[in-house]
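> Requesting a structural model of the entry that follows:
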Amino acid sequence: MADDTIENAKAALRLKALAARAALPQGTRTEAAQAVAEHFFNNIELASGAVVAAYWRIRDELDCQPILVRLMDSFQPVVLPVVLGPEEALEMRVWEQGAALYPSGFGTLAPAELAPQAEPDVVLMPLLGFDRLGTRLGYGGGYYDRTLAQLTKRPRLIGLAFAAQELDAIPREAHDIPLDVVVTETGVRHFGSSQ
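Down below sits the predicted model:
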């Protein structure tokens, strides 16, 4: 498959995934976020002191605040991504207990500019879609691809999504790093060597 063909296929899948996600009622979204948090904490083992990269929900993504709150309450180190520019990697800033968050573009919030940075051991990833092989479909900006490529270690990649976001198959390019795990309101699925 040529790159243009793959990009066209991904663009069509993004439209399908956006529509499926947008169709979910608000009550379903809230319940799903709570269920995902329960599945996450009941099934994902986090080493003490492991740095977890989370995200602040934008648009109609699955809200990971229930996970964030529990991570912060248990003093698990948390970083939040900050977009610096359209062709740059995300900056992972430490969110310390009690520290304020500030608007950082795209409708998201992040720690202050002077917050320390840290490389994550675990990355909780928002997504538009995923398939049975753990391929993640993002928005197409390449932010996570660039960020993962410049890290000095390979973190565990955990996608957070609604079950309705599962697609039959997503074309995977060489730079697309598959998820290790996806957590939806229906449970946890492991892919590849993380099974």
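
> only C-alpha atoms for contact and neighbour calcs from this point on.
OK.

> Quick one: residues contacting the residue most central in space within the chain.
Most central in the chain under Cα atoms, centre = their mean is residue 125, positioned 0.9 Å from the mean C-alpha point. By Cα atoms under 8 Å, 6 or more residues apart in numbering, the contact list for residue 125 reads 54, 55, 157, 158, 159, 160.

> quick one: the lengthiest helix in the chain to chain centroid distance?
Using DSSP state H, we find that the single longest helix of the chain is helix 3-22. The chain centroid and the centroid of helix 3-22 are separated by 18 Å, computed with Cα atoms, centre = their mean, to the nearest Å.

> Would you map the strands across this protein?
52-53, 78-82, 91-94, 102-103, 109-110, 122-125, 129-130, 136-137, 156-160, 181-184, 187-190 (DSSP state E).

> quick one on the thing from earlier: for the contacts of residue 125, name the two members farthest from one another.
Largest separation among the contacts of residue 125 by Cα to Cα: 55 and 157, giving 12.9 Å.

> Please name whichever of the strands of the chain is nearest to residue 25.
strand 181-184 (15.8 Å).

> which residues sit against that closest one?
32, 35-36, 39-40, 134, 157-163, 188-191, 194.

> Weed out the non-buried ones from those residues.
Using 16 or more other Cα atoms under 10 Å as the burial test, the contacts of strand 181-184 include 32, 35-36, 39-40, 134, 157-163, 188-190 as buried.

> Next, the second sequence, to be compared with the first:
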Amino acid sequence: MENDKFSLRRHYSQLRAALTPQEIQHKSEKIAFQFVHLPDLRAEDTVHLFLPIKAKNEINTWYLVEQLRLHYPSIRLMISRSDFTHKTLTHYYLETDTVLVENQYGIPEPIAAKVADSQAIDWVIVPLLCFDQEGFRVGYGQGFYDRFLSTCRPDTKKVGLSLFPPIIKIADRHLFDVRLNRVLDGDFIWTFTDSLFL
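So this is what the prediction gives:
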């Protein structure tokens, strides 16, 4: 298998599509458990997360929402709406009564929710198809999250959620790719430092 983003995107999309609902559920629950037990997660933090696209067999982050609300009732949660014209995200607080509607791509998005500022975010939960041993990821190729992460505070923690272990290295990384601080895969917590460079 080639390790360029195009090949990796195709390969891991196929691998993920082959997973059963039971496998997705099991992994999602384990990843949620890992996240809520991170030692540096604080009760007053703000966590931005993605909501799952069912058709893409994504990790079910609703388990994470449930666990965060159970263990950290005062934590603030955020989600986004996507602007596919400009490839940008607008952020909103996710409350227990927030109304969600799936857009044309199957992404659950908030309706009439309170707009939020990316500078308030302490943690960003980042979707990915695969990642490498230096903390870089392959997403869907639209660049939404690289643009979004560049607007966050320097100390905002970026945590990927993965259904698969890492590859050695993505071959065609570039300077605009944002390194993750951690990736959780249900079995291991992968931690990356700024001492690693392209």
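
> follow-up on the earlier one: joint contacts of residue 55 and residue 157 of the first structure?
Joint contacts of residue 55 of the first structure and residue 157 (Cα under 8 Å, 6+ apart) are 124, 125.

> can you tell me what part of the second structure stretch 32-40 of the first structure aligns to?
Counting by TM-score structural alignment, stretch 32-40 of the first structure lines up with residues 27-35 of the second structure.

> hmm, who's touching the matching stretch?
Against stretch 27-35 of the second structure from outside (Cα under 8 Å, 6+ apart): 59-61, 63-64, 67, 161, 163, 184-187, 189.

> 6 Å - rerun?
If you take Cα atoms under 6 Å, 6 or more residues apart in numbering as the criterion, stretch 27-35 of the second structure is touched by 59, 60, 64, 186.

> Of those, which belong to helices?
In this view, the contacts of stretch 27-35 of the second structure that belong to helices under DSSP H are residue 64.

> which of the contacts of stretch 27-35 of the second structure lies closest to residue 41 of the second structure?
Of all the contacts of stretch 27-35 of the second structure, residue 41 of the second structure sits closest to residue 64, with 13.2 Å by Cα to Cα.

> Identify the residue spatially nearest to that closest one, adjacent ones excluded.
In this structure, residue 64 of the second structure finds its nearest non-sequential neighbour in residue 32, 4.5 Å apart by Cα to Cα, 6 or more residues apart in numbering.

> hey, which helix is longest across the second structure?
Max-length helix for the second structure by DSSP H is helix 21-36.

> Next, the angle strand 157-161 makes with that one.
Angle, helix 21-36 of the second structure to strand 157-161, by axes from the mean of the first three to the mean of the last three Cα atoms, to 10 degrees: 160 degrees.

> so helix 21-36 of the second structure versus helix 5-17, what angle?
Using the same axes, to 10 degrees: helix 21-36 of the second structure against helix 5-17 is 110 degrees.

> how about residue 82 of the first structure, what does it touch?
Counted by Cα under 6 Å, 6+ apart, residue 82 of the first structure has contacts 90, 91.

> sorry, that was for residue 8 of the first structure
Contact partners of residue 8 of the first structure, counting by Cα under 6 Å, 6+ apart, are absent.

> Can you find the partner of residue 147 of the second structure in the first structure?
Counting by TM-score structural alignment, the partner of residue 147 of the second structure is residue 146.

> Run through the residues that contact the closest residue to that match other than its chain neighbours.
Nearest residue to residue 146 of the first structure, sequence neighbours excluded (Cα to Cα, 6+ apart): residue 89, at 5.0 Å. Residue 89 of the first structure is in contact with 143, 146, 147, counting by Cα under 6 Å, 6+ apart.
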